[in-house]
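> Structure of the sequence below:
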Amino acid sequence: MLQSLHVHNFALIEDAKIDFAPGFNIFTGETGAGKSILIDAFGVVLGDRASADYIRSGADSFWVQAVFDISGIEAVKSLLAEQGIDEEDELFLRRRILANGKSQATVNGVQVPLAVLKSFSELLVDIHGQHENQALLKSDAPLALVD
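The predicted structure follows:
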């Protein structure tokens, strides 16, 4: 379960930390309130494509950190062991993007390649966007899901 998201110097956000309660959490607000910026930042820490264009004006980098409770998620604990990273009940994913476009990814404080960060995120999160269900209207989409 996602416990917290910490965003620093990302787009218009100077510094924001969100703690999530157990159960169902919702981002709400008017258009332009920043919901999409938070989702974009969350995607970056999960391994999505990142750009130095996201760096807040006047800063030289941005970083995003997500903390997950992984107690009972054996697949994540196995991946930690496989990567030689200490197993705990919390998982800290962090990604920093520098002005020159270089990216640094860490898992529980250990620097890892972006592909490894993505491996962890695939076990933890599945984000669905608005109108994404309409892809099912394509003739080959249901077959791809079944296969």
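> alpha carbons only for contacts and neighbour counts from here, please
Will do.
> ok, which stretches of the protein are strands?
Applying DSSP state E to the chain gives strands spanning 2-10, 13-19, 61-69, 90-98, 103-107, 110-112.
> let's see this one next to it:
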Amino acid sequence: MQKLNLPNYKFKLKSSENKTLIFDNLRKKYLVLTPEEWVRQHFVQFLVDEKKYPTSLIAIEKQLTINNRKKRTDILIFNKEGKHDIIVECKAPKIKITQDTFDQIARYNLKLKANYLIITNGLEHFYCKMDFENETYIFLRDIPNYK
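Below you'll find the predicted structure:
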């Protein structure tokens, strides 16, 4: 798999039916290792190891319904009160992050009302803090550490 612009982590990998699988520590199961999953697993480890977010507050592929259509957030982080705090949208490294990507996560946030949005393809990372009063987001250099 491609080297990402994130720290290197040791993952449990195995082969099954000519596919490489990666162990997801949060969901406690092996998943097919796609380029997007590679980014998601690295970013979860980054949040846990570097930013100190507790795994108990992180949900992966959480389902939500928007306009009667089922969607899934890649990573959703809750605050201590159980409210949505951060939405992370992961793309494969070869996928360029465009306005469409920002529009996708913004649609999710119309429903979830999270305080922060993160978009990553493993190479580029965009961190935004929501400004609900002005209905926009403010770009940040980094995501805050867990408090």
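> Would you give the TM-score for this superposition?
Put the two chains on top of each other and the TM-score (TM-score structural alignment, normalised by the length of the first structure) is 0.24; 68 aligned residues with a Cα RMSD of 5.5 Å.
> returning to that earlier point: now render the strands of the first structure as CSV, adding distance to D40 of the first structure.
Putting the strands of the first structure into CSV (distance: least, Cα to Cα, whole Å) gives the following:
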stretch, distance to D40 of the first structure
strand 2-10, 9
strand 13-19, 12
strand 61-69, 10
strand 90-98, 13
strand 103-107, 16
strand 110-112, 21
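> Reformat those strands as a markdown table; add mean neighbour count and distance to A141 of the first structure.
Formatted as a markdown table, those follow (neighbours: other Cα atoms under 10 Å; distance: least, Cα to Cα, whole Å):
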| stretch | mean neighbour count | distance to A141 of the first structure |
| --- | --- | --- |
| strand 2-10 | 20 | 30 |
| strand 13-19 | 14 | 35 |
| strand 61-69 | 21 | 32 |
| strand 90-98 | 21 | 32 |
| strand 103-107 | 20 | 33 |
| strand 110-112 | 15 | 34 |
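> Do a quick rundown of the helices in the first structure.
Remark: helices assigned in the first structure by DSSP state H are 35-45, 74-82, 114-124, 141-146.
> Single out the most deeply packed of those.
Using mean count of other Cα atoms under 10 Å, the stretch among the helices of the first structure with the greatest mean number of neighbours is helix 35-45 (a mean of 19).
> what's the angle between it and helix 114-124?
If you take axes from the mean of the first three to the mean of the last three Cα atoms, to 10 degrees, helix 35-45 of the first structure sits at 120 degrees to helix 114-124.
> about what we covered before: and the helices of the first structure: which comes nearest W63 of the first structure?
Proximity to W63 of the first structure, assessed across the helices of the first structure by Cα to Cα, is greatest for helix 35-45 (8.2 Å).
> angle of the closest one against strand 61-69?
80 degrees.
> Helix 35-45 of the first structure to strand 13-19, inter-axis angle?
Using the same axes, to 10 degrees: helix 35-45 of the first structure against strand 13-19 is 80 degrees.
> so helix 35-45 of the first structure versus strand 103-107, what angle?
Going by the same axes, to 10 degrees, helix 35-45 of the first structure makes 80 degrees with strand 103-107.
> Could you tell me the angle between helix 35-45 of the first structure and strand 2-10?
100 degrees.
> Helix 35-45 of the first structure - contacts with which helices or strands?
strand 2-10, strand 61-69, strand 90-98 (3 or more Cα pairs under 8 Å, 6 or more residues apart in numbering; DSSP states H and E).
> Who are the packing partners of the second one?
Judged by 3+ Cα pairs under 8 Å, 6+ apart, the packing partners of strand 61-69 of the first structure are strand 2-10, helix 35-45, strand 90-98.
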